[in-house]
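Student: build me a structure from this.
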Amino acid sequence: MSNRQARHSLFPAAVLWDMDGTLIDSDGLWLAAERAVYRESIAERSGAAVPELSAVAERALEGASLPECARVLKAEGVTLPQEAIIERLVSTVEHELVAGGGIPWAAGAVALLMSLVEVGIPSVLVTGTPMRVARHVLEAVPPGSFAGAITGDSSLPAKPAPDRYRAAADMADANIKDCLVFEDSGTGIRAGLAAGATVVAVTDLARIPAPEDSRYRRIANFLGLDAAKLAQLRKCW
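Tutor: Now for the predicted structure:
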């Protein structure tokens, strides 16, 4: 019997995880890379002191797809081609993630993943980060933690479109309406809600913590959560 047919309890049929700023503490790596690309590009052209990346731009970069990040940086004055911007960002973040001495897991995330495995609830990673970076995370989790992953290499429309979360539910053989999404960014939260999932905003690692909103719940981190507690909390969702 499939997850679609079998889910009649308060347990989610599947848990769909955003990666950066949710599963791992990596938003700071992306922001540092974005700032570096901006500073280096502007300095090379002007030779003068370079102003900081604007707060408006940094807000627009939060949770954005890589092509959107490139567009924002170009609008701020970066003259590199889109492909070059994306490559600089990805290579910088991959290097820092690998050189950092271990994956910077969100508090309680790995324990929750293992609890879900124990009760047979599948997890799927849904991230705008390409597989060349996401694979380091997938290789570091306990075997069987993820039933699959949808990464930035996907041809599906990027968040905030709902397509990737709906595809992730299909990958887990679950109805999206019975799935729980963990997200940290406004972009990702909108994607999960548009897909029809139950959304939980995780605030501890977010660049810009999600505001209070009746459409979703907020938690600080995953500490103390397991599959049973997710089922208890879902009574309120």
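
Student: C-alpha only now, for contacts and for neighbours.
Tutor: Fine.

Student: Glu139: how many residues sit nearby?
Tutor: The number of residues packed near Glu139 is 10, by other C-alpha atoms under 10 Å.

Student: another for comparison:
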Amino acid sequence: MPSQQPLPSELTTTPAADLPAAVFWDMDGTLVDTEPYWINAEHAIVEEAGGVWNDEYAHQLVGNDLMVSAEFIRDNSPITLEPVEIVEDLLRRVIAQVTEHVPWRPGAIELLTALREAGVPNALVTMSWRSLADSVLAALPEGTFAAVITGDEVEHGKPHPEPYLAAARALGVEVTDCVAIEDSPTGVRSAVAAGVPTLAVPHVVPVPIIAGAVQAPSLRGLTPADLHRLFG
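Tutor: As a prediction, the model looks like this:
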């Protein structure tokens, strides 16, 4: 786990002209390495129901709206629970793992810190529900994210553009002046569809080349100015 530096509790500056107006962060797989937690939870609930799960199925769910994932699980296993019950069971299991250990992605905390110090607001844009987002946010200083958009608070989940459009409205910024950071094809398509210049940092699954997005192998060493330069 990278060393966690303290983040200022208040923004004290405004972004310079060569910085993004805001940065929108995906959570699972981008900010925190929780995709293995989700995959473990999926294996557990399916196997407890007498079925067999596999990583091919699990990888198809990376970045998805949780209700979409729940319906896929029900369609491909003996589980007969309603989708919302499946989501709640998965969340309970993942939250238990996050409470024990928050697995930050390399470079994430350092970039968050630098953005805050530069006066760039951050928004969390995740398809996880509020209960899990709050568990992750509890490990960060209050005010780290100026806005939080979760999957249970939007009508349309990723890859629909709604989550990112909602984040821009919450911060009062133009999407084209911001940068989104994503790790999955679903998330990248959502941000690009919203018109947000997008940095893809593939992790559990590969991300194809998508117009409107650039790719980097890691967030490690990236600075706020780098985010602006990536998009010319």
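
Student: which stretches in structure 2 count as helices?
Tutor: Under the criterion DSSP state H, structure 2 contains helices at 35-48, 55-60, 66-75, 83-100, 108-117, 130-137, 162-171, 185-193, 224-229.

Student: need those in JSON lines (columns: mean neighbour count and distance to Gly212 of structure 2).
Tutor: What follows is those, written out as JSON lines (neighbours: other C-alpha atoms under 10 Å; distance: least, C-alpha to C-alpha, whole Å):
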{"stretch": "helix 35-48", "mean neighbour count": "18", "distance to Gly212 of structure 2": "25"}
{"stretch": "helix 55-60", "mean neighbour count": "14", "distance to Gly212 of structure 2": "22"}
{"stretch": "helix 66-75", "mean neighbour count": "18", "distance to Gly212 of structure 2": "25"}
{"stretch": "helix 83-100", "mean neighbour count": "17", "distance to Gly212 of structure 2": "31"}
{"stretch": "helix 108-117", "mean neighbour count": "21", "distance to Gly212 of structure 2": "22"}
{"stretch": "helix 130-137", "mean neighbour count": "18", "distance to Gly212 of structure 2": "27"}
{"stretch": "helix 162-171", "mean neighbour count": "20", "distance to Gly212 of structure 2": "14"}
{"stretch": "helix 185-193", "mean neighbour count": "25", "distance to Gly212 of structure 2": "6"}
{"stretch": "helix 224-229", "mean neighbour count": "17", "distance to Gly212 of structure 2": "14"}
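
Student: in CSV: those helices, plus distance to Ala21 of structure 2.
Tutor: Formatted as CSV, these follow (distance: least, C-alpha to C-alpha, whole Å):
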stretch, distance to Ala21 of structure 2
helix 35-48, 29
helix 55-60, 32
helix 66-75, 29
helix 83-100, 30
helix 108-117, 10
helix 130-137, 22
helix 162-171, 9
helix 185-193, 15
helix 224-229, 10
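
Student: need the contact list for the counterpart of Pro224 of structure 2 in structure 1.
Tutor: With TM-score structural alignment defining the correspondence, Pro224 of structure 2 maps onto Ala227 in structure 1. Neighbour list for Ala227 of structure 1: Phe11, Leu112, Ser115, Leu116, Val119 [criterion: C-alpha atoms under 8 Å, 6 or more residues apart in numbering].
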